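Asker: Here is the input, now give the coordinates:
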Amino acid sequence: MSNDVVVVHTDGGCRPNPGPGGWGAVLRHREHVREMYGGEPGTTSNNRMELMAPIMALEALTRRVVVHLHTDSTYVRNGITKWVLGWERNGWLTAAKQPVKNVDLWQRLQAACAQHEVEWFWVKGHSGVADNELADELATRGMQEAIAAASLGV
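Answerer: Have a look, this model is predicted:
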């Protein structure tokens, strides 16, 4: 069973927040490693980029697998493991009856998770976990490309 586990590390961010942003993901399955990154040259947020990373990683998988997904975002981990079902049940309103922020991405993440058996793990950012550090570097690359695209008006 452990051979069928895909281990994913994700990260995202933007500078300034809100502003242009980037996301990164590292996917490992047996000896195979895939690095992914992207960015948003418009105005986005750290939370949106933190959500895009696992969405893009999960959507890239071509068959149903067990995924161990590591994020340094408590927002993403708590949102998908604790809050999302209540939000959905309440018509995508928070407990304070306010619209859920980033509902489009939460729904997309929910759909991506439904295609796999996902177990979520929180990892402290910048704590020396190699694949988390690599995901951070990839997110920075995505953000730098987004900033460059924004400056060119792309």
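
Asker: CA atoms for contacts and neighbours, from now on please.
Answerer: Fine.

Asker: Give the buried residues for the longest helix seen in the chain.
Answerer: Longest helix in the chain, counting residues (DSSP state H): helix 130-151. Neighbour-count burial for helix 130-151 flags 131-147, 149-150 (criterion: 16 or more other Cα atoms under 10 Å).

Asker: how close does the residue located most distally from the centre of the chain get to Gly42?
Answerer: What lies farthest from the middle of the chain is Leu152; by Cα atoms, centre = their mean that is 26.3 Å. Leu152 sits 12 Å away from Gly42, going by Cα to Cα, to the nearest Å.

Asker: what helix or strand is the residue nearest to Ala146 when sequence neighbours are not counted on?
Answerer: Nearest-residue entry for Ala146: Pro41, 4.2 Å, with adjacent residues in sequence omitted and distances by Cα to Cα, 6 or more residues apart in numbering. Secondary structure assigned from DSSP states H and E places Pro41 in strand 32-44.

Asker: Before we compare anything, build this one as well:
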Amino acid sequence: MKKVAIYTDGACKGNPGPGGWGVLLKMGKHEKELSGGEDDTTNNRMEMTAVIKGLSALIEPCEVELYSDSKYVLDGITKWVEGWKRNGWKTASKKPVRNSDLWHELIDVAGRHEIEWHWVKGHSGHPENERVDKLASDEAEKVGIEDGED
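Answerer: Below is the predicted model of the structure:
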């Protein structure tokens, strides 16, 4: 299996509001940036979308080192999701799981790969995290301008 590092981030201008996501894929000397945005979203949805888009960009099963500054995404996929499945996609307080559409998509794309999940502190000078933060922020800004936010 090929080894790939994926760095992801999401951003939102307002929460909800215009949002963006950014991804950096690294394999050996090769790098690829991906980014996009939505006009009415939340920060958590953009964080999840970044991970989904990064994993979906891989055309074959890979060994993935995935880096995110989102505890929501990392805890969700590594700790909470099995309980949600057992509880019929309800939280411990019996409420529907938020963003279940994206959780289902993430489970599907993650299942194709062997993934090591890593948390990185946001805005702490981590070069790749700063890079994907800029991609996500730029997309959120662009979507906001297109929607007449500024």
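
Asker: Do you know the score for how well these two fit?
Answerer: After superposition, the two chains reach a TM-score of 0.96 (TM-score structural alignment, normalised by the length of the second structure), with 149 aligned residues with a Cα RMSD of 1.2 Å.

Asker: continuing past the strand holding Pro41 of the first structure, what's the next helix or strand?
Answerer: Counting by DSSP H and E, what follows strand 32-44 of the first structure is helix 46-60.

Asker: Please list the residues outside that following helix that contact it.
Answerer: Under the criterion Cα atoms under 8 Å, 6 or more residues apart in numbering, residues 8, 10-14, 17-18, 21-27, 36-37, 39, 69, 73, 75-76, 102, 105-106, 108-109, 112-113, 116 lie in contact with helix 46-60 of the first structure.

Asker: Tyr72 of the second structure corresponds to which position in the first structure?
Answerer: Counting by TM-score structural alignment, Tyr72 of the second structure corresponds to Tyr75 in the first structure.

Asker: tell me the SS of that match?
Answerer: The three-state assignment at Tyr75 of the first structure reads helix, by DSSP: H, G, I helix; E, B strand; the rest coil.

Asker: measure it to Ala112 of the first structure for me?
Answerer: In this view, Tyr75 of the first structure and Ala112 of the first structure are 17 Å apart by Cα to Cα.

Asker: cool, Val118 of the first structure as well?
Answerer: Using Cα to Cα, Val118 of the first structure is found at 10 Å from Ala112 of the first structure.

Asker: again with Ile147 of the first structure
Answerer: Ile147 of the first structure is 28 Å from Ala112 of the first structure, where distance means Cα to Cα.

Asker: And for Asn47 of the first structure?
Answerer: Asn47 of the first structure is 17 Å from Ala112 of the first structure, by Cα to Cα.

Asker: and what of Thr94 of the first structure?
Answerer: Going from Thr94 of the first structure to Ala112 of the first structure by Cα to Cα gives 22 Å.

Asker: Next: Val67 of the first structure.
Answerer: Separation of Val67 of the first structure from Ala112 of the first structure (Cα to Cα): 11 Å.

Asker: Who has more neighbours out of these two?
Answerer: Comparing Val67 of the first structure with Ala112 by other Cα atoms under 10 Å, the one with more neighbours is Val67, at 22 against 19.
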